Every structure is written in structure tokens, then in C-alpha cells.
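This is the structure alone, sequence omitted:
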């Protein structure tokens, strides 16, 4: 039976017996002994026609950080920001629920802080 990888990358399938195979995105005929493991790893049987990229509402890390910084700005709490005006990482991380690196926060802050200035220029 022919299977194809669910992504643009080859799918590697290994059995506890030591047998291995690779399934390409274009599709490959694989022996029966790999079928169950290939399906459990997400390989798509040739008999199933699935969309190439199924839109799934995933986690957009940058958008979550952007929303949190905007909420901090709207909140008006001066303690949410450092003395130099940047978002306080501890407060930002508490809002988003995961670790945010200073470089990541600074990149989003640069976009958010210049956004109001960009609107008049566009007119």
C-alpha cells in the first residue's frame, strides 16, 4: 500500500524489531508491517485524499505576545513597564503564561510602539 508524509518533510518510521522506512511527501509503497505504525505517525494512505494544508487554528506566539503588550498599554498600569519604557518581562510573562525572551518582546514592542505613528503616514 502507498502512503505519503503529511508534511513537506519525509516521515521516518521505525519498528521495535529494528526495521525502518522513510515515507516521502510524494508517497511511497511500504511493506504491510509498517502500515499500523505509519498511520499512527500521521502518514496518509493513498486511498485518502486530504487537503495539502489543512487550516488549523494553531497557536500564534507572536500574536499572543502582541495582544498582551497591547493589553498592558490599554491597562495604564505604569508598573507594567520598565524605567526605559519597555514592557516588564515578568509582567508580560505572567500575562501570556510562557517565557518570553527580551529580544522577542523588544521586536514586538518595536512593531506595537511604531504602529500609531505609521497610520498618519499612510494617509
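Okay, I see it. Note that the coordinates shown come from a computational prediction; the quantities given were computed from them, not determined experimentally.

Every contact and neighbour count from this point should use C-alpha atoms.
Will do.

Next, count neighbours for residue 28.
By other Cα atoms under 10 Å, the residues close to residue 28 number 17.

Contacts only, for it.
Taking Cα atoms under 8 Å, 6 or more residues apart in numbering, we find residue 28 in contact with 2, 3, 4.

is it possible to export these to TSV including distance to residue 101?
Formatted as TSV, these follow (distance: Cα to Cα, whole Å):
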residue	distance to residue 101
2	44
3	40
4	37
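
any chance of the residues you listed in TSV, with neighbour count too?
Converted to TSV, those look like this (neighbours: other Cα atoms under 10 Å):
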residue	neighbour count
2	17
3	23
4	23
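
wait, which of those is closest to residue 68?
Lowest distance from residue 68 to the contacts of residue 28 (Cα to Cα) belongs to residue 4, with 39.5 Å.

Quick check: the closest one touching residue 23?
Yes. Residue 4 is in contact with residue 23 according to Cα atoms under 8 Å; the separation is 5.8 Å.

and the comparison structure, right after this:
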């Protein structure tokens, strides 16, 4: 799958295995081992035409990874006063818009496991 940085700055991904990747704004093909971390860091899936090419499964996985990163980061601004994910912060991490219902469904699923 191809990923690109949503800004003009590349995204650097490093895994605990020691593998690293750089995701430029023009995009790059990534090995599957980088997909989850690339999505969590805000990289956007795209096809050769430059259009976003995210499947529902990949979208849910990206939202899940981003919310997990927000939970692990413990930044107060990442969540609303009600304890729900801040959609503005979530969108910035993902590079695409997420509805409140979609974010809440993934958040509920993640927190129910804990």
C-alpha cells in the first residue's frame, strides 16, 4: 500500500524491531509491517492518481491506532471534558475527517477491552 505525508514535511516511522521508513509528501510504497505505525503517525493512504484509497477496514484500523496513540500519550488536549477523543486532534493525526459517531464507536471498542 502507498502512503503519503499530509503536510509538506516527511513522516519518519521507526519500529521496535529497528526498521525505519520515511514517508514523503509525494508518497511511497510501504511494507505491511509499517502500515499501522504510519497510520498512527498521520500518514494517508492513496492510489497512483493521488486520491485517497482507504478501505473501511483500513480506515477503522487507522482510527484505532490514532486513538490508541492518544490514550498512550496522555495529553489533556487529546480528549474532551466528557472524556471522548477530540475530533480536531484525531483528524490531525489521521489526515482525514472522522465523524463523532465513528470515533466514539472505535473509542468504545478500545476502552471496553481494557
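Okay, I see it. Computed from a predicted model, the values in this text were never measured in an experiment.

Work out the TM-score between the chains.
With the length set by TM-score structural alignment, normalised by the length of structure 2, the two chains reach a TM-score of 0.50; 59 aligned residues with a Cα RMSD of 1.1 Å.

now residue 83 of structure 2, what's its secondary structure?
At residue 83 of structure 2 the chain is in coil, as set by DSSP: H, G, I helix; E, B strand; the rest coil.

Which position in structure 1 pairs with it?
Using TM-score structural alignment as the criterion, residue 83 of structure 2 maps onto residue 85 of structure 1.

can you pull out the strands in structure 1?
Using DSSP state E, the strands of structure 1 run over 2-4, 11-14, 20-23, 28-29, 44-45.

tell me what the first one is packed against?
Put plainly, it is strand 2-4 of structure 1. Other elements packing on strand 2-4 of structure 1 under the criterion 3 or more Cα pairs under 8 Å, 6 or more residues apart in numbering; DSSP states H and E are strand 28-29, strand 44-45.

which residues of structure 2 does the last one align to?
In other words, strand 44-45 of structure 1. Under TM-score structural alignment, strand 44-45 of structure 1 has no counterpart anywhere in structure 2.

what's the longest helix in structure 1?
Looking across structure 1 with DSSP state H, the single longest helix is helix 102-122.

who touches it?
Helix 102-122 of structure 1 is contacted by residues 62, 65, 66, 69, 70, 86, 87, 89 when judged by Cα under 8 Å, 6+ apart.

Out of these, which two sit at the greatest distance?
Pairwise over the contacts of helix 102-122 of structure 1, using Cα to Cα, the maximum falls at 62 and 86, 16.6 Å.

These two: which has the busier surroundings?
For residue 62 of structure 1 versus residue 86, neighbours defined as other Cα under 10 Å are more numerous around residue 86 (16 against 13).
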